[in-house]
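**Q** Got a predicted structure plus its sequence, pasted below:
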Amino acid sequence: MTSHSLFARFAALHVPGNPVVLYNVWDAGSARAVAAAGAKALATGSHPVADANGWPDGEQVPIEFALANAERVVRSVELPVSVDFEGGYAVDPAIGAANVARLKQTGAIGCNFEDQVIGGEGLHPRAEQARRIAAIRDAVGSDFFINARTDLLLKNKDADDALIGEVIDRGKAFADAGASGFFVPRITDPRHIERVVKAVPLPLNAIAFPGAPATAVWALAGVARISHGPFPHKALMKQLEDSARAAISS
């Protein structure tokens, strides 16, 4: 299947009210396991990729390793693969766009692209982040799923109406810049989700975590994509540790 066909297949999975579930992977082995479980598409997570290979998260994984790992994941399955590419390994729009174009060459059909300042404080200004997204769109063409992520709710734990208004403003700006989807980690309240879904013309991505609402609740509110982030890797490593402890102590 061509990369364009895989992209079209992936984009079509984003249905508000019937969200695609992405149980995040980190290497070719985990990709094959999740594919065998019946996944319709795959997505890597930057945190589990880093953890599994001995680096901290936050673009500490060398870009050449990240690209090579992405290509191994893509080649290991016959499913659409989106890659968590953090901030594109650059602040400058042109350099970041060139890096994402390299990611597309691995066969990945999309990426997460976040607005927090990697290694710094806060978020990139809304207009600047929109310029970065627009540069990526120009570099990769129309057949690449840019999942524009805002970390407003990660940086501000108490989500009030004003903060959700800022989320919406970012979502609209990202849509105008050419984003394909809108990722808002830690959005949980169905009322907030409904407000964002109504105002932002992009499929909404929420992240599952311990204590998060059930998939059915989010689906009813209009979520189109549910990621699992670092939690599958964390759960597996805990199981490995427990099994090892039992074997060592027996």
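**A** All right, it came through fine. Quick caveat: nothing in here was measured; it's all calculated off a predicted structure.

**Q** From now on I want contacts and neighbour counts done on CA atoms only, so please keep to that.
**A** OK.

**Q** List the buried residues of stretch 109-123.
**A** Using 16 or more other Cα atoms under 10 Å as the test for burial, stretch 109-123 gives I109, G110, C111, N112, F113, E114, D115, Q116, V117, I118, L123.

**Q** for the residues you listed, which one is nearest Q129?
**A** Lowest distance from Q129 to the buried residues of stretch 109-123 (Cα to Cα) belongs to D115, with 6.3 Å.

**Q** can you pull out the helices in the chain?
**A** Using DSSP state H, the helices of the chain run over 3-12, 28-36, 46-52, 63-76, 93-105, 126-140, 152-155, 161-177, 190-199, 215-221, 231-249.

**Q** Could you dump those into CSV with distance to P19 added?
**A** Below are these laid out as CSV (distance: least, Cα to Cα, whole Å):
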stretch, distance to P19
helix 3-12, 11
helix 28-36, 17
helix 46-52, 22
helix 63-76, 22
helix 93-105, 24
helix 126-140, 24
helix 152-155, 21
helix 161-177, 18
helix 190-199, 13
helix 215-221, 6
helix 231-249, 18
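
**Q** Next up, a structure to set beside the first:
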Amino acid sequence: MSQADKAQAFTQLHRVGDPLFLYNVWDAGGARAIEDAGAEAIATGSMAMAIAHGYEDGQKIPFELVVTIVARICKAVALPVTVDFEGGYAEDLEGLAANVSILLNAGAIGINFEDQILDGQGLHTIEKQRDRIATIRHVAKGANIPLFVNARTDLFLQQNDKGKHKTLVADAIERGKAYAHAGASGFFIPGLTDLPAIKEICGAVELPVNVMRTGTTPTKSELASTGISRLSCGPGPYFDFVDRTKAAFKLHDK
């Protein structure tokens, strides 16, 4: 299957009410394991990839290393591979465009792209993030690859008081609509666990909606009932792996 065909197939996996489940990985070995387990697609996690290779989260891992890992994953599995691209590892649109092209050459068919200001505070303005997404779409079109751009808003992650999340729904919807107009393929709202709020966003934004599974997230069936099309795990799989490794060490050290 060609890269373009994989991108198209990946898009079709986003089903309302029957969400695509992505168990985020950080290396080729993990990707193969998830493929063998019956996954429909492979997704990397930026925090997991960074920590697993000795770096902190937040684009601290060199982009060149990210590309090397992504290329190894794409060669190791037959499934579509979507990459956590964080903020694009670039300060300007020219650098962003170059990095998107590099990821496409590595074999990626999808990306997560966030609106938080890395090494800063708050979020990029809607106008700036719209331009950034449009730049990504322009590069993908030039490569004839229908790249799945999963536009992430960090509105909810940056508000630790979950009681205030409902007050951010209108802002999230505004961003989701703007991102869709700029060329996004999906809308990612990590940190939001309130079912009515998720349902409201799903009903207002004309994009497949992605939520992140955590220990406090409702069940898959409950989330599916809100109208989401994608459910991912973020860094959870990596931390579970670390805990199991520690437990195995203690067991075998007896």
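**A** Noted; the coordinates are in hand. Only a predicted model underlies this, so the values are computations on that prediction, with no experimental measurement involved.

**Q** Could you dump the helices of the first structure into JSON lines and include mean neighbour count and distance to D84 of the first structure?
**A** Shown next, in JSON lines, are the helices of the first structure (neighbours: other Cα atoms under 10 Å; distance: least, Cα to Cα, whole Å):
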{"stretch": "helix 3-12", "mean neighbour count": "17", "distance to D84 of the first structure": "15"}
{"stretch": "helix 28-36", "mean neighbour count": "17", "distance to D84 of the first structure": "14"}
{"stretch": "helix 46-52", "mean neighbour count": "20", "distance to D84 of the first structure": "5"}
{"stretch": "helix 63-76", "mean neighbour count": "19", "distance to D84 of the first structure": "9"}
{"stretch": "helix 93-105", "mean neighbour count": "20", "distance to D84 of the first structure": "10"}
{"stretch": "helix 126-140", "mean neighbour count": "21", "distance to D84 of the first structure": "14"}
{"stretch": "helix 152-155", "mean neighbour count": "17", "distance to D84 of the first structure": "17"}
{"stretch": "helix 161-177", "mean neighbour count": "19", "distance to D84 of the first structure": "17"}
{"stretch": "helix 190-199", "mean neighbour count": "18", "distance to D84 of the first structure": "22"}
{"stretch": "helix 215-221", "mean neighbour count": "18", "distance to D84 of the first structure": "22"}
{"stretch": "helix 231-249", "mean neighbour count": "12", "distance to D84 of the first structure": "15"}
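
**Q** list the contacts for the residue nearest the centre of the second structure?
**A** Among the residues of the second structure, the one closest to the centroid is N112, at 3.7 Å (Cα atoms, centre = their mean). Residues in contact with N112 of the second structure (Cα atoms under 8 Å, 6 or more residues apart in numbering) are T82, V83, D84, F85, E86, V149, N150, A151, R152.

**Q** one more time with 10 Å, if that's ok
**A** 43-46, 82-88, 148-152, 186-188 (Cα atoms under 10 Å, 6 or more residues apart in numbering).

**Q** If any of those are buried, put those into a PyMOL selection.
**A** Buried residues within those, by 16+ other Cα under 10 Å, are selected in PyMOL with:
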select buried, resi 43+44+45+46+82+83+84+85+86+87+88+148+149+150+151+152+186+187+188
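
**Q** Among the contacts of N112 of the second structure, name the ones in strands.
**A** A43, T82, V83, D84, F148, V149, N150, A151, R152, G186, F187, F188 (DSSP state E).

**Q** what does the fifth one align to in the first structure?
**A** Think F148 of the second structure. Aligned counterpart of F148 of the second structure in the first structure: F145 (TM-score structural alignment).

**Q** Surely its match and F7 touch.
**A** Yes - counting by Cα atoms under 10 Å, F7 is a contact partner of F145 of the first structure at 7.2 Å.

**Q** what's the overlap in contacts for these two?
**A** Both F145 of the first structure and F7 are contacted by S82, A108, I109, G110, under the criterion Cα under 10 Å, 6+ apart.

**Q** Quick one: the residues you listed as a markdown table, columns for distance to L163 of the first structure too.
**A** Formatted as a markdown table, the shared contacts of F145 and F7 of the first structure follow (distance: Cα to Cα, whole Å):
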| residue | distance to L163 of the first structure |
| --- | --- |
| S82 | 28 |
| A108 | 33 |
| I109 | 31 |
| G110 | 27 |
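
**Q** Of those, just say which sits nearest to T2 of the first structure.
**A** I109 (10.2 Å).

**Q** check contacts around the aligned partner of A184 of the second structure in the first structure.
**A** Correspondence of A184 of the second structure to the first structure, assessed by TM-score structural alignment: A179. A179 of the first structure is in contact with 113, 130, 133-134, 136-137, 142, 144-149, 171-173, 201-202, counting by Cα under 10 Å, 6+ apart.

**Q** run the last query once more with 7 Å
**A** I133, I146, N147, A148 (Cα atoms under 7 Å, 6 or more residues apart in numbering).

**Q** Please identify which two of those are farthest apart in space.
**A** Spatial extent of the contacts of A179 of the first structure (Cα to Cα) is set by the pair I133 and N147 at 9.7 Å.

**Q** so R149 of the first structure touches G181, yeah?
**A** No - R149 of the first structure lies out of contact with G181 (Cα atoms under 7 Å); the separation is 8.3 Å.

**Q** Tell me, how many residues neighbour K141 of the second structure?
**A** Using other Cα atoms under 10 Å, the number of residues around K141 of the second structure comes to 12.

**Q** and the gap between it and A50 of the second structure?
**A** Remark: distance between K141 of the second structure and A50 of the second structure (Cα to Cα, to the nearest Å) = 29 Å.

**Q** ditto for I198 of the second structure
**A** In terms of Cα to Cα, I198 of the second structure sits 29 Å off from A50 of the second structure.

**Q** next one: P80 of the second structure
**A** P80 of the second structure is 21 Å from A50 of the second structure, by Cα to Cα.

**Q** ok, the closest residue to S185 of the second structure other than its chain neighbours - contacts?
**A** Taking Cα to Cα, 6 or more residues apart in numbering, and ignoring the residues beside it in sequence, S185 of the second structure has V149 as its nearest neighbour in space, at 5.0 Å. For V149 of the second structure, the contacting residues are G110, I111, N112, F113, A184, S185, G186, by Cα under 7 Å, 6+ apart.
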